[in-house]
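Novice: Quick one, fold the following:
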Amino acid sequence: MNKVKNKSESAKYANRLIHETSPYLLQHAHNPVDWYPWGSEALEKARREDRPVFLSIGYTACHWCHVLNHESFENPEVAAIMNEHFVSIKVDREERPDLDDIYMNAVVALTGQGGWPMSVFLTPDGVPFYGGTYGPPTPRGGMPGFVNVLLGVADAWDNRRDDVLRGGASVLQHIQPIDLPRRAGDVMELSDGILKAGVESAWRQFDWRSAGWGGAPKFPQAMTIEFLLRYHHRSGESLALEMAAKTLTAMARGGLYDQLGGGFHRYATDNVWLVPHFEKMLYDNAQLARVYLHAFQVTGDGDYRRAVEETLKYVMREMTDPAGGFYSSQDADSEGEEGKFFIWQPAEIRALLGDDAALFVDAYGVTERGNFEGRNILSLVSDPATLARKHNLAEDEMEARLAAARARLLAEREKRVHPGADDKVLAGWNGLMLAAFAEAARVLRDELYRQTAERNADFILREMRTSAGRLYRTWRKGRAKLNGYLEDYANFIEGLLALYETTFDARWFIAARELADSAIEHFADPNGGFFDTSDDHETLVTRPKSLQDNAVPSGNAMMATVLLRLAALTGEGRYADLAEGALRPIQPLLAEHPTAFAQGLCALTFALGPTKEIAIVGDPNDAGTQFLLDATFRKYRPFQVVALARRDETSPIPLMAGREMRDGKPTASVCLNFACRLPVTDAGELEKQLDETHF
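Specialist: Model prediction:
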């Protein structure tokens, strides 16, 4: 590490992180800690000098990561201890989900709980032997001091090495992936019973008072809601829809949702969706925009549509790189205070809104006392009809006034110091948002959404794909790097398939299929399912294979989802076989833990069908073709795939083979369970066929 002369006090030092692209790593590039990025240089130094590794894992939007940095890593005295006794490595968990998964499992095995910032102590071979999360520099509130931990670990390494190595070996055994396909008696057949059991389990865990699952902190659970919508569509079960709608309404009305600027915060710190942890993550907003869109299709609730539109506008306004990629996250803090950008005093609102202030404060629960550190998080607390009567307004007029008030407050808020954004572009997270924009463009008939989706897909394929057709994980300011992970392939393929069904430009299908074949080649496990890392990835202490969802869908479950769609479009059984191979061994877990395996349940609903394949021949710009497409996409139909080709066009999609127009008119053919109905040219007839459950 070098000292930098003639710099401010906070920038006296420069370590090896100055060469990184991650904003999170760059935030630590001028710490007095002699940080290394993860790699052979750091591990070889640890071996050569016989020192343990201190591994710190966090991310830009993590509030307590910033606190730990300020309290300890910026402190020269703490840094001196770290530099003397350890080789220190800093990792951005969003860039390296493999390391995050491996070492978070280790921390949970060691302590019974996990979280970020994550602090793990490793042997020079990468074996974890001690770890935890945030700790103050000196003991406080029952927490051990970080300095004491550092000195204690250093002493154990120097004087009780055998105990340390035995402990590490035990932890390593605990974090090896479970070989589920070999668990005798646990493998179940794919069946409707699993879906029903999953819904019943979700019902038992549901919070009927405040909606959602579990207590504080309460997370959005977009994948669970999507599964419930699919189950309702499949079975007509009203309870599934009730749980989904109750949760979506509570979240959209609460402080979890940014009532002025759109977009959802990471989670609620309470159990009533009022007080959020204020960071905004791309993956949350991608998944929530899509599930609110589906709920709008099912219910026609305009509040759900508003949530979709405002969330996508937020992403376009604040989370989109000029090159076309989507940024990863937005911080919780601004000007050193959590949530400062988002909260209000009543006097500010009265000064800005004048006569409409009384209506607004009633609608959004604004009080002099406040609901967050003496200020107000905006949340809809009043029933619209009751509020309209109280203010002697028609509901339409009231909604118009509230919309105008929100716009005025948003314009004023834009003058504040904004939270920082992590402007790295991650392929998998972009795939989730690509799917949201593509599907919203189709359902809401919004050309700007379509353009945004196409621009993003073009960007990823141009800037984040290798010459060999593989994906990179991350891109920032013109520099792409790191092998893509399974989740990058699966989520981006999902986005490409959604974009194909919006534009019917065959290049999106071709790219999706090429990436799927590449993922099969490099990630497939011969025992079933897929590893998180490719076969040419660096060798770590274990090769992770994540089966359950985290904040993003399980790579295995999403890969199963896209392979099932490709099987329907191509007729290739190998895709379906691989998908079922990924799903079959986790069947017992799907039923017992639906909120942890919700994407697997979504994939299973598609696998069980009935899945319809719709082939349309016609010019997309022709009115007759548009009528057929409107009939196809008007309703929420999660168990269908759609292909389209122009007359006399040679399509690369096998589903289109041999399809022709009837009587020179745009024509649709619907197939179900290897049986096809007669082609139709009338949109009403097509919709009848789509509503049938069997032929």
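Novice: hey, let's count contacts and neighbours off CA atoms from now on
Specialist: Noted.
Novice: Would you tell me what helix or strand the residue nearest the centre of the chain is located in?
Specialist: The centre of the chain sits closest to Tyr283, judged by CA atoms, centre = their mean, with a distance of 2.7 Å. Here Tyr283 sits within helix 282-299, counting by DSSP states H and E.
Novice: now the other sequence, so there's something to compare against:
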Amino acid sequence: MVAANRLALEKSPYLQSHSKNPVDWYPWGEEAFARARDLERPIFLSIGYSTCHWCHVMERESFEDEDVAKILNDNYVAIKVDREERPDIDRVYMRVCQSLTGRGGWPLTILMTPEGNPFFAATYLPKENRGQATGLIGLLLSAADLWNKEPDRVIESAKKLINGLQDAIESQYSGEAPEVNPHLFDVACRHAETTYDAKYGGFGDAPKFPAPHQLSFLLSRYRRTGKPHLLKMVTTTLDGMRAGGLWDHVGGGFHRYSTDRKWLTPHFEKMLYDQAGLAKIYLDTYLATGHEEYALTVRQILSYVDRDLSSPEGGFCCGEDADSEGEEGLFYTWTGAELETLLGDDAKAFMASFGVLPEGNFLEEGSGTRSGRNILHVPLPGQFGLQSGVEQPATRETRHADSLKKLFEARKGRIRPLLDDKVLTGWSAFAATAFIRAGAALGDERILKRGKVCVDFLLSTMGEGGTLYRRHKDGESSIEGFSEDYAFLGRAALELYTATFENYYLDRAANLADTLAERFICEGGTLSDTNDSGEELVLDFSDATDTAMPSSTSVAYELFIGLWLLTGDSLWEERGGRLVAANAALLTRYPEAFTHLLTSLSVALESARRIEVVGERDSFDVAKARETLAAKYMPETFIGFEEALVNGVSVRICSKTACHTELKGLLELDEWLKRESID
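Specialist: Take a look at the predicted model:
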């Protein structure tokens, strides 16, 4: 048996999973860099995360292999990083990989000098050469040979590479900031139109990722312009994802992404941030359209998260793996024989409804051959996107509810994919915001309370001086928080204020936003991952683009704008303006990469509105007004409260600087909201 290496002492499930490798792994830290300097060896850096399928593949093929381990142990200092715990490290070396190879992904493989300067970058590598793909063994041997023969040349080359990248990054932000105006919204919409898949929904070809903040942006533009094709792009995409294998029809929740254009075959990991972002867009689309299937999907997503991703302390765990028993998707897929045994006389109708084939519909990714197993999905005529008169997936699931319950119970007997049970402040706050918003909009106190429990837990872990910690596990909070953590928790606190009218949460949101502005905004106005005393890495840059999650810059801007509208303090508007100006060069060049930021920017530039509910805090009319407003889709609006002795309730409709309409009572509020609706 292999003795555990240093990673056994780490809290990260991803790092712990490598603790029995024969590779002499170090966690990121001074000990590893000092060892590399003392031995005058290069560093092998591997970055991944617990639910990453290809990370597991590379571990099985290479890091559990004695031959690979010997090469690494004899020639390198090997460092493992959990990208979710250290997004700052991941962002730096991913930028290197993208610059050198034109692509990125995980596992991320870096060779670098003892100073951390990279001289090689790649993603997954097979153990041996495979066709045109470089094998890890060959790479390690040739790089070690080059290092031993010409170390100064490698060191100098790495320095030039990192200096060149830094110069290129700085040049993107140099010069006078271009004007940011509403024209950018049209540019981003046109980009979506050109990449939109009208048949299946989504954008681009395979692999196809959920794009919740892009869909949210398009929905907000529909709200602003009334253009029906913008709504169509959103609903067709949501319908396609919900009908396909991307959705877990037995247990709820979405898998990470689809390997095909039709949303049929996913990579099966389930990530917390996907559930949070998708719950929000399904909720907003329900509020905009009134279609109940979207509300049902929201409830099912949040039920999955609460049931399977909740931590004992009240936060949310990061996600679930794609693999179980060494095989991807085994937990989620079914053979025809299994279904016949479990469902008996109901099997035939069920299998027809959910696209089950005797030979299986799940193709092995490597060979393209049928595995004999099936991914449940709702096959629809000609496409997965719903057509007029076609049965909704939710309707079909209701018709087969008893069969789905039997499969859910049967699945409990299977070995479940690994749960990454660490709690990250930013991710949990993102999910809490979805719970709070959904609970308020759907009038479900239980859902709202679950989000509140999470926010209260995260706020309770703050250290001296309001310091947030990134990771919470086994009763320990550690790793000083990043800008993402402050921005997302501030936004969650602001959402909780709107849902409860408790000033405590408005104050907490403002405190977190103050820390963001004072400790994370750099001299040039960009938002750094780390605070002013954080670890210095080999590249210094800020990435404000919205990826799988909205960026910390986008969420910070949304937080600042919300505080400006709710408090009337122009300092928040100024701080938001600095963030936008600092990123204006890239924003105006590639607006489609900033869709979450654009959604908030449209509030500031076009339609900012504050609604003030005035009355006695605990009165029925105030509660009813709050519930009524929460149930409307008004992305341009922030809702606040003013305590006053009034008869019933009064509601003020305000622009950026002044209130222009006052509604007396719930009846006038209802009439005003009817006029606000989009037909």
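Novice: so where is the host helix or strand of Ala560 of structure 1 in structure 2?
Specialist: Here Ala560 of structure 1, judged by DSSP H and E, is contained in helix 555-570. Mapping helix 555-570 of structure 1 onto structure 2 (TM-score structural alignment) gives residues 552-567.
Novice: Just the residues contacting the matching stretch, thanks.
Specialist: Outside stretch 552-567 of structure 2, the residues within contact range by CA atoms under 8 Å, 6 or more residues apart in numbering are 483-484, 487-488, 490-491, 494, 509-510, 513, 516, 526-527, 544, 546, 569-573, 575-576, 579-580, 594, 596-597, 600, 604, 608-610, 638-640, 656.
Novice: likewise stretch 113-122 of structure 1?
Specialist: Residues from elsewhere that reach stretch 113-122 of structure 1 (CA under 8 Å, 6+ apart): 52-59, 62, 64-65, 68, 103-105, 107-108, 128-134.
Novice: 6 Å instead, please
Specialist: In this structure, residues lying in contact with stretch 113-122 of structure 1 by CA atoms under 6 Å, 6 or more residues apart in numbering are 52-58, 65, 108, 128-134.
Novice: Counting neighbours, which of those comes out on top?
Specialist: Among these, Pro128 has the most neighbours (other CA atoms under 10 Å), with 30 neighbours.
Novice: these two touch, right, that residue and Gly168?
Specialist: Yes - look at Pro128 of structure 1 against Gly168 with CA atoms under 6 Å: they come within range, at 5.4 Å.
Novice: contacting residues around the counterpart of Leu100 of structure 2 in structure 1?
Specialist: Here Leu100 of structure 2 is matched to Leu110 in structure 1, going by TM-score structural alignment. Not one residue lies near Leu110 of structure 1 by CA under 6 Å, 6+ apart.
Novice: Quickly find the element holding Leu110 of structure 1.
Specialist: Applying DSSP H and E as the criterion places Leu110 of structure 1 in helix 97-111.
Novice: What's the first helix or strand after that helix?
Specialist: Next along from helix 97-111 of structure 1, by DSSP H and E: strand 118-122.
Novice: quick one: whichever helix or strand comes after that next one to structure 2 mean distance?
Specialist: Under the assignment DSSP H and E, the closest C-terminal helix or strand after strand 118-122 of structure 1 is strand 128-132. Mean deviation of strand 128-132 of structure 1 relative to structure 2 after superposition (mean CA distance after the TM-score superposition for structure 1): 1.1 Å.
Novice: how much does whichever helix or strand comes after strand 128-132 of structure 1 stray from structure 2?
Specialist: Once the chain leaves strand 128-132 of structure 1, the next helix or strand it forms, by DSSP H and E, is helix 146-159. By mean CA distance after the TM-score superposition for structure 1, the fitted helix 146-159 of structure 1 averages 1.1 Å away from its aligned residues in structure 2.
Novice: Outside of helix 146-159 of structure 1 itself, list whatever touches it.
Specialist: Contacts to helix 146-159 of structure 1, defined as CA under 6 Å, 6+ apart, come from residues 135-137.
Novice: For Glu348 of structure 1, list the residues it contacts.
Specialist: Applying CA under 6 Å, 6+ apart, no residues qualify as near Glu348 of structure 1.
Novice: corresponding residue for it in structure 2?
Specialist: So, by TM-score structural alignment, Glu348 of structure 1 is matched to Glu338.
Novice: tell me which element that match is part of?
Specialist: Assigned by DSSP H and E, Glu338 of structure 2 falls in helix 336-343.
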